[in-house]
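Peer 1: Output the structure for:
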Amino acid sequence: MWTSALAGLGFGLALIVAIGAQNAHVLRTGLRREHVGLVVAICAVSDLLLIAVGAAGVGTVVAASRPVTVVTTVLGAAVLLGYGALAARRAVRGDDALVVDGAPVVDGTPGVDGAVGRAAGTAAAVALTTLALTWLNPHVYLDTVVLLGSVAAGHGDARWWFAAGAGVGSVLWFTALGYGARLLRPVFARPAAWRVLDAVIAAVMVGIATGLVVDLLAP
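Peer 2: Presented below is the predicted three-dimensional model:
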């Protein structure tokens, strides 16, 4: 069972540790210290639920339904394109620097730790964005429900140990990404760094959305 759990941990990390819509969002909120605990919790709990669904064998049924695939793909592509457009606008306008009381934050400014991000977005808005980028992103289902579920099935009776290992990997990754982002704050004290990050986020979102549509239309 421990072998299956460790295999699940490694496989789960291999799937999740990549530049994607969800990870880009967690990184950005972590840098802004914008309801980080809420974002990490939503991503981790969502992954645990999806991993459980995959291990239960639901992925095979979902993958076989063309209508479900089309609807989730279109919705997911629309959400990703919308988020990408917002990131592109921020990159062009340069209006995404860390701001406190209307003034740009410079690394080392007193009171930054407690003030950054409080006015940047309400908890409800951040939660809704996180939920949309998680549950309306078809890649999440492909990775956790379908792919991970298929591999878990190969472990037979130990598939739940495999799923548990993957779940631990997911929790560890989102926690490290969300709370570890603060280590990069000195870099992002410069507005130009935020423009680069938002440009990368926009490119990633549009690229993923385009890939989803292309795969959907492929014969």
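Peer 1: Going by C-alpha atoms from here, please, whenever you check contacts or count neighbours.
Peer 2: Noted.
Peer 1: quick one: the strands in this protein?
Peer 2: 99-100, 103-104 (DSSP state E).
Peer 1: Go through these and pick out the most buried.
Peer 2: Among the strands of the chain, strand 99-100 has the highest mean neighbour count (mean count of other Cα atoms under 10 Å), at a mean of 19.
Peer 1: follow-up on the earlier one: select, out of the strands of the chain, the one closest to residue 61.
Peer 2: strand 99-100 (47.0 Å; Cα to Cα).
Peer 1: Stretch 95-115 spans what distance, first to last residue?
Peer 2: This stretch, stretch 95-115, spans 18 Å end to end (Cα to Cα, to the nearest Å).
Peer 1: Which parts of this protein are helices?
Peer 2: Ranges of helices in the chain, per DSSP state H, are 2-16, 21-32, 36-55, 58-63, 66-93, 112-115, 123-135, 138-140, 149-153, 159-180, 191-217.
Peer 1: Tabulate those helices in CSV, adding columns for mean neighbour count and distance to residue 99.
Peer 2: Below are those laid out as CSV (neighbours: other Cα atoms under 10 Å; distance: least, Cα to Cα, whole Å):
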stretch, mean neighbour count, distance to residue 99
helix 2-16, 19, 30
helix 21-32, 23, 9
helix 36-55, 21, 17
helix 58-63, 16, 43
helix 66-93, 18, 14
helix 112-115, 14, 9
helix 123-135, 17, 17
helix 138-140, 22, 32
helix 149-153, 22, 43
helix 159-180, 22, 19
helix 191-217, 19, 10
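Peer 1: I'd like to know which of those helices is closest to residue 104.
Peer 2: It's helix 191-217; of the helices of the chain, that one is closest to residue 104 (Cα to Cα) at 8.5 Å.
Peer 1: What helices and strands are in contact with the closest one?
Peer 2: helix 21-32, helix 66-93 (3 or more Cα pairs under 8 Å, 6 or more residues apart in numbering; DSSP states H and E).
Peer 1: and it with helix 66-93, angle?
Peer 2: Going by axes from the mean of the first three to the mean of the last three Cα atoms, to 10 degrees, helix 191-217 is angled at 160 degrees with respect to helix 66-93.
Peer 1: about what we covered before: in a markdown table: the helices of the chain, plus distance to residue 103.
Peer 2: Shown next, in a markdown table, are the helices of the chain (distance: least, Cα to Cα, whole Å):
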| stretch | distance to residue 103 |
| --- | --- |
| helix 2-16 | 36 |
| helix 21-32 | 14 |
| helix 36-55 | 22 |
| helix 58-63 | 48 |
| helix 66-93 | 16 |
| helix 112-115 | 11 |
| helix 123-135 | 22 |
| helix 138-140 | 37 |
| helix 149-153 | 48 |
| helix 159-180 | 24 |
| helix 191-217 | 12 |
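Peer 1: Proceed likewise with the subsequent sequence, for comparison:
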Amino acid sequence: MNATLVPALLGLGTGLALIVAIGAQNAFVLRLGIDGRSGTVLSVVLVCAVSDALLITAGVLGVGAVVEAVPRAVAAVRLLGAAFLLVYGLAAARRVLRPGTLEAAGTAAGGAAAVATAAALTWLNPHVYLDTVVLLGSLANQHGDVRWWWAAGAVCASFLWFFALGFGARLLRPLFARPGSWRVLDALVAAVMLALGVRLLLGT
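Peer 2: I've put the predicted structure just below:
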């Protein structure tokens, strides 16, 4: 196998292993993909994927050591992220208890609001920095001269996952033609957001 292809595939696999999980970011993209407009979904998945690419690149450049050396900055991001997730989770819970009181998350207020929410869910989550800048960055640097190929694989994983999630979610639209399905999805979103918000608040 090509000497650059192997590290790229390893980076792809590692990136997917970290990204493919039920989290705040994925729950938001899933909900938006089911109910959103194509232009809005494209903007949001690009924000998520490009953000990951920037953070992984920063990790390869050695920013991970800086992140670990400034715990107060990480703590501040953690508290802001916890507050954002708790507010978002409560909004989703309100939709479950009072269907129709709030429009679909991110789409009612327009694409700008959806993009802002996606950016907040990405950049206000300290685990994103630990997963991308610290973990993926350090793993990439273990591959010496081919570290950028490994990082490229991890970046490709982000683009593949978010585009598949955002645009593949439309396949679920027939299921969500029933209002009850939206209540189940919002209950899942609320549970994920509130659980992650509490974990961040407690520093776990």
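Peer 1: Determine the number of other residues adjacent to the corresponding residue of the first structure for residue 129 of the second structure.
Peer 2: Counting by TM-score structural alignment, residue 129 of the second structure corresponds to residue 141 in the first structure. By other Cα atoms under 10 Å, 24 other residues sit near residue 141 of the first structure.
Peer 1: thought residue 141 of the first structure was touching residue 51?
Peer 2: No - between residue 141 of the first structure and residue 51 there is no contact under Cα atoms under 8 Å: 9.1 Å.
Peer 1: can you tell me how far residue 182 of the second structure sits from residue 100 of the second structure?
Peer 2: Distance from residue 182 of the second structure to residue 100 of the second structure, by Cα to Cα: 10 Å.
Peer 1: Quick check: neighbours shared by those two?
Peer 2: Shared contacts of residue 182 of the second structure and residue 100 (Cα atoms under 8 Å, 6 or more residues apart in numbering): none.
Peer 1: Residue 145 is in contact with residue 58 of the first structure, correct?
Peer 2: Yes - applying Cα under 8 Å as the test, residue 58 of the first structure and residue 145 come out as touching, 7.1 Å apart.
Peer 1: who's in contact with the residue most central in space within the second structure?
Peer 2: Nearest to the geometric centre of the second structure sits residue 25, at 3.3 Å (Cα atoms, centre = their mean). Listed by Cα under 8 Å, 6+ apart, the contact set of residue 25 of the second structure reads 118, 121-122.
Peer 1: What's it aligned with over in the first structure?
Peer 2: In the first structure, residue 25 of the second structure lands on residue 22 (TM-score structural alignment).
Peer 1: what's in contact with stretch 49-69 of the first structure?
Peer 2: 141, 144-150, 152-153, 159-160, 163, 166-167.
Peer 1: any idea which of those is closest to residue 203 of the first structure?
Peer 2: Minimum separation from residue 203 of the first structure among the contacts of stretch 49-69 of the first structure (Cα to Cα) is found for residue 141, which lies at 21.4 Å.
Peer 1: quick one: the residue mapped onto residue 156 of the second structure from the first structure from residue 46 of the first structure, how far?
Peer 2: Under the alignment (TM-score structural alignment), residue 156 of the second structure maps onto residue 168 of the first structure. In this view, residue 168 of the first structure and residue 46 of the first structure are 13 Å apart by Cα to Cα.
Peer 1: before we move on, what about residue 144 of the first structure?
Peer 2: Distance from residue 144 of the first structure to residue 46 of the first structure, by Cα to Cα: 10 Å.
Peer 1: what does residue 142 of the first structure give?
Peer 2: Residue 142 of the first structure is 14 Å from residue 46 of the first structure, by Cα to Cα.
Peer 1: With residue 213 of the first structure instead?
Peer 2: Distance from residue 213 of the first structure to residue 46 of the first structure, by Cα to Cα: 24 Å.
Peer 1: swap in residue 158 of the first structure?
Peer 2: Taken as Cα to Cα, the span from residue 158 of the first structure to residue 46 of the first structure is 22 Å.
Peer 1: Check residue 188 of the first structure too.
Peer 2: 29 Å.
Peer 1: Onto which residues of the first structure does stretch 74-82 of the second structure map?
Peer 2: Mapped onto the first structure using TM-score structural alignment, stretch 74-82 of the second structure spans residues 69-77.
Peer 1: Oops, could you answer that again for stretch 175-191 of the second structure instead?
Peer 2: Aligning stretch 175-191 of the second structure against the first structure (TM-score structural alignment) gives residues 187-203.
Peer 1: Report the contact partners of residue 8 of the second structure.
Peer 2: 149-154.
Peer 1: what does residue 122 of the second structure give?
Peer 2: Residue 122 of the second structure touches 25, 48, 51, 128, counting by Cα under 8 Å, 6+ apart.
Peer 1: can you check residue 9 of the second structure too?
Peer 2: Applying Cα under 8 Å, 6+ apart, the residues contacting residue 9 of the second structure are 150, 153.
Peer 1: and it, what pairs with it in the first structure?
Peer 2: Per TM-score structural alignment, residue 9 of the second structure is aligned with residue 6.
Peer 1: What of residue 45 of the second structure?
Peer 2: By TM-score structural alignment, residue 45 of the second structure lines up with residue 40.
Peer 1: Quick check: residue 83 of the first structure vs residue 90 of the first structure, distance?
Peer 2: The value you get for residue 83 of the first structure to residue 90 of the first structure, if Cα to Cα is used, is 11 Å.
Peer 1: The helices and strands packed on helix 191-217 of the first structure into TSV, with extra columns for distance to residue 100 of the first structure?
Peer 2: Formatted as TSV, these follow (distance: least, Cα to Cα, whole Å):
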stretch	distance to residue 100 of the first structure
helix 21-32	11
helix 66-93	17
